[in-house]
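Peer 1: next comes the sequence, and after it the predicted model I'd like to discuss.
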Amino acid sequence: MTPVSQKSLSLLVQENKDLKKALRQKQRELNHFIKAGKDLSAPLEFKKVLQVVLSAARRLVRCEDWSLLLFNPTENTLHYALTKGAILKDLKKLQYRLGEGPVGWVAQKGRPLLIPDFSKQKRYDAARFYPHLSARSVLCLPILAKNQVLGVIQMVNRLEEEHFTENDCLLLEKLLDQSTQAIERSDVLQKMSDLVTTDDLTHLYNLRYLDRILEVEMKRSRRYKSSLALIFIDLDYFKQVNDNHGHIMGSQVLIEIADILIESLRAVDVVVRYGGDEFVVLLPNTPLKKATRVAERVRVAIRDFKFLQTEGLSLHIAASFGIASYPEHAKNRTDLIHLADRAMYESKRKGRDMVSVAKK
């Protein structure tokens, strides 16, 4: 065999190997799509749909780090909902505004963003947006349903390849297209409604929900001639926590306060993050005397709790409480909140860490 023939044969052998490798890769991709299709064919809750999609995405495009962020339409922010390993607790404290960072850009524009080599771009600071790892390459795609951006899938640092590629982006776009019907069949609209009425940090109800439910509970109170108590809570010297330990630690304290409130109250009670370090609790069918006992019990639970133990600290924090009752103190929701707020400030004036009742 001549040298030319030998070279041609070697090229053919190599081309054959490359072709077989490409076919095997296409078959693997097809199998992943088939599995995802089967998994998505059954009725699923929104979170389960997202878990299936993210699992398929990780099989299609292997990467060092992955996460899924959900969009909060009320605050125009994104927060981490699913992520690799045990770092969700740390990332849960982070959120990005619409247009902020790679994920914010994707949520704002509604289209994918591929950054093949982070070192060759100057738009985004890797240390700021990826503090938990060294980002070399990033691929972000929007999760869409009925022309709404629900969230963003983010993949960082391609494995087996140096960078993410356009082909990786196309594969994941096909996967998300495949999942669209399943997302729209899920309880996504309910979830979006929950996002509108739920505080992003603590997952308590927010002020928007309070306005709605307070009217409902007052009507129920009138109908059944029962009492409705409202407790206004404000943390004492909370600014010192932020000043001394930083806002991330302050946010963790608020999360722990929310947990204490939920654990201390009945399932029928409504717990609301009113704003900042202020909380409101609605106690349906609860006389004033009983509501005062409940507030006192919660006050002690907060005072005795050791905050930020998981962060290596042991802080003690107190709170001031104010209570107003419908219809005893107020005839409408605005006055009810106002009187409870005034009673809370009376607790502050008297020395804090106490419960005060509105004056008739």
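Peer 2: Cool, the structure landed. Numbering: from 1, shown residues only.
Peer 1: alpha carbons only for contacts and neighbour counts from here, please
Peer 2: Noted.
Peer 1: any buried residues in the helix or strand hosting S347, and which?
Peer 2: In this assignment (DSSP states H and E), S347 forms part of helix 333-350. By 16 or more other C-alpha atoms under 10 Å, the buried positions in helix 333-350 come out as 333, 336-337, 339-348.
Peer 1: hold the first one in mind and look at this next one:
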Amino acid sequence: MAVILIVDEDRLFALTLVHVLNSHGHQPVLADSEREAMEALERGEADLVLLSAEMAGRKNLNLLKAIRKARPELPVVLSVARTVPKDTRDQLRGGLYDYINKPFGHVELLMTVERGLERKRLLQENRELLGDLEQRVRELSTFNLVAKTLNSTLNLKEVLDIVMNKIKDLIMAEAWSILMLDESTNELVFEVALGEKGEQVKEMRLAMGQGVAGWVAQNQQPVIVADAASDQRFFKGVDQRTGFRTQSIIATPLISRGRLLGVVEIMNKMGDAPFDDKDLELLQILADHAAIAIENARLYEKAQRLAITDDLTGLYNSRHCDLFMKEALKKARSAGLPLSIIFIDLDHMKEVDDSYGHLLGGQTLREVAERIAALVRPPDMASRYGGDEYVMVLPGKGPEAALKLAEEIRVRIAAEPFLTAEKLSCRLTASIGIACYPQHGGTTDELLSKADKAMYRVKETGKNRVELAG
């Protein structure tokens, strides 16, 4: 049923139109003045206007111009009496869709109305199609940009930030988050979170299967939750901690090569429309791009770690230690700060290899590294320098702090036996030398040499001791 606004001062003629239109399923609305006509339009009461030429032509076409300004998409059909001059008719037709000459029959009226309504429907469909096309072009452009941008970096944090910001641009909501799977604990960790409470949820954890995100991860399926409060999967703990009120959720897993990486989750879509299948499609396409980029970034980071990590112990290797030492010394020299080197050599390690073999000897070196790593915290750096030698670099620390840490390491190594998991009891001690900048040298070679010599003095004078370079 269409609403037809009849604007005509001829009451009898207007009522005749009302009767005809009513009998054919339309809803006519009468207006016999410019004010009434504009009020009806402001209320949205019109799918088509039947406008009297006499009224339209007054005051330099004011009414016709006002209709066009208020509702430019609205079909206007002019009913023209033969008394209207031809020049005026021609002028009026510039603002019209159609016109009909009075007097006219019922069939002519209805055909004219139907043509106008059909044109309105077609225009609306065209606008919607054009809008959909423009939106699709924007989406494809965004996906293309995302792919190019993601391919330009192998930094995991940058990848996550790019993905999050693109999702935010495409799907307007109150909160967005990426949760990554911690494979060591099988938990989801909030790595990136945008929105009013974003900072409060960062690094929070969800168990596998906990909450909507946990369900998505466990089942590796996307989901739309229209009403979070009534959904049994919803976990209230995050809202209770942050004060956020989750109303609706859309989430999809991040999967690469069949392996779960994490979950992308969006809360509370902006506007009146709920999350729908189109939003889910957009999110899944972005998630597919993101998963590949995240996997590549992780592989790159793993390769970087392997390049600077000692395979046996998991500490940094000697190559990284040398580079770190040079950079730390450069910063210390520039800032006028101290720097210390601790050089450790295990006592009697040859006897361990001879007694238990190189396999258990390697296990012993790993256990020593674990005890050292438990005591060394950033910005300090611990490395396996070669064989049974370990080197620590302590930026910003002088002799007193270095002696304290070295003694703690010596005590920790000697305190408990090694290889107890193999039902053996292997005890070790360590000889430790220390050299400090600027007291004992101005280059890394000088500092390492002084620390090494201090360590050998300990070896030659009974072992299991710490000595500062002379």
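Peer 2: Nice, I can see it. Worth saying up front: this structure is predicted, and the values here are computed from it rather than measured.
Peer 1: picking that back up, give the aligned range of the helix or strand just after the helix holding S347 of the first structure in the second structure.
Peer 2: Towards the C-terminus, the helix or strand next in line after helix 333-350 of the first structure, according to DSSP H and E, is strand 355-357. Under TM-score structural alignment, the alignment places strand 355-357 of the first structure onto no residue of the second structure.
Peer 1: over to stretch 11-22 of the first structure?
Peer 2: Using TM-score structural alignment, the residues of the second structure aligned to stretch 11-22 of the first structure are 121-132.
Peer 1: output the longest helix belonging to the second structure.
Peer 2: If each helix of the second structure is counted by residues according to DSSP state H, the longest one is helix 106-151.
Peer 1: what helix or strand does the equivalent of L286 of the second structure over in the first structure sit in?
Peer 2: Aligned by TM-score structural alignment, L286 of the second structure pairs with L175 of the first structure. Element membership for L175 of the first structure (DSSP H and E) is helix 166-185.
Peer 1: hmm, who's touching that helix?
Peer 2: Applying C-alpha atoms under 8 Å, 6 or more residues apart in numbering, the set of residues contacting helix 166-185 of the first structure from outside is 33, 37, 40-41, 43-44, 46, 49, 53, 56-57, 60-61, 112, 114, 139, 141, 143-146.
Peer 1: same question for stretch 155-165 of the first structure.
Peer 2: The contact list for stretch 155-165 of the first structure, computed with C-alpha under 8 Å, 6+ apart, reads 61-67, 114-117, 135-140.
Peer 1: just to revisit the earlier point, what's the first helix or strand after the helix holding L175 of the first structure?
Peer 2: The C-terminal neighbour of helix 166-185 of the first structure among helices and strands, as given by DSSP H and E, is helix 188-197.
Peer 1: past that following helix, which element shows up next along the chain?
Peer 2: Tracing the chain past helix 188-197 of the first structure, the next element assigned as helix or strand by DSSP H and E is helix 207-224.
Peer 1: buried ones in that following helix?
Peer 2: When neighbours are counted by 16+ other C-alpha under 10 Å, the buried residues of helix 207-224 of the first structure are found to be L207, Y209, L210, L214, E217, M218, R220, S221.
Peer 1: can you pull the contacts of the fourth one?
Peer 2: Yep, that's L214 of the first structure we're talking about. If you count contacts by C-alpha under 8 Å, 6+ apart, L214 of the first structure has them with L282, R333.
Peer 1: ok, the third one next?
Peer 2: Listed by C-alpha under 8 Å, 6+ apart, the contact partners of L210 of the first structure are V272.
Peer 1: related to what we said a few turns ago, helices or strands next to the longest helix of the second structure in the packing?
Peer 2: Under the contact criterion of 3 or more C-alpha pairs under 8 Å, 6 or more residues apart in numbering; DSSP states H and E, the helices and strands touching helix 106-151 of the second structure comprise strand 48-52, strand 76-80, strand 98-101, helix 156-170, helix 277-308.
Peer 1: whereabouts in the first structure does the second one align?
Peer 2: The one in question is strand 76-80 of the second structure. Applying TM-score structural alignment, one finds that strand 76-80 of the second structure aligns to no residue range of the first structure.
Peer 1: just to revisit the earlier point, give me the angle between the longest helix of the second structure and strand 48-52.
Peer 2: Relative orientation of helix 106-151 of the second structure versus strand 48-52 (axes from the mean of the first three to the mean of the last three C-alpha atoms, to 10 degrees): 130 degrees.
Peer 1: any idea how far the equivalent of E187 of the second structure over in the first structure lies from S186 of the first structure?
Peer 2: Taking TM-score structural alignment as the alignment basis, one finds that E187 of the second structure is matched in the first structure by T77. Taking C-alpha to C-alpha, to the nearest Å as the measure, T77 of the first structure falls 22 Å from S186 of the first structure.
Peer 1: I'd like to know which elements the helix holding S347 of the first structure is packed against.
Peer 2: For helix 333-350 of the first structure, the contact count by 3+ C-alpha pairs under 8 Å, 6+ apart identifies helix 207-224, strand 228-235, strand 319-326, strand 355-357 as packing neighbours.
Peer 1: off-centre distance for it?
Peer 2: Taking C-alpha atoms, centre = their mean, to the nearest Å, one finds helix 333-350 of the first structure lying 31 Å from the centre of the chain it belongs to.
Peer 1: over to stretch 280-297 of the second structure?
Peer 2: Using C-alpha atoms, centre = their mean, the offset of stretch 280-297 of the second structure from its chain centre is 10 Å.
Peer 1: and if you look at stretch 282-301 of the first structure?
Peer 2: Centre to centre, stretch against its chain (C-alpha atoms, centre = their mean), the figure for stretch 282-301 of the first structure is 30 Å.
Peer 1: just want the angle from the helix holding S347 of the first structure to strand 228-235.
Peer 2: 40 degrees.
Peer 1: contacts for helix 333-350 of the first structure?
Peer 2: 214-215, 218, 230-234, 320-326, 329-330, 353-359.
Peer 1: select only the buried ones of the residues you listed in PyMOL?
Peer 2: Filtering the contacts of helix 333-350 of the first structure down to the buried ones (16+ other C-alpha under 10 Å) takes a single PyMOL command:
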select buried, resi 214+218+230+231+232+233+234+320+321+322+323+324+325+326+329+330+353+354+355+356+357+358
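Peer 1: M164 of the second structure corresponds to which position in the first structure?
Peer 2: Residue correspondence, TM-score structural alignment: M164 of the second structure in this structure matches L54 in the first structure.
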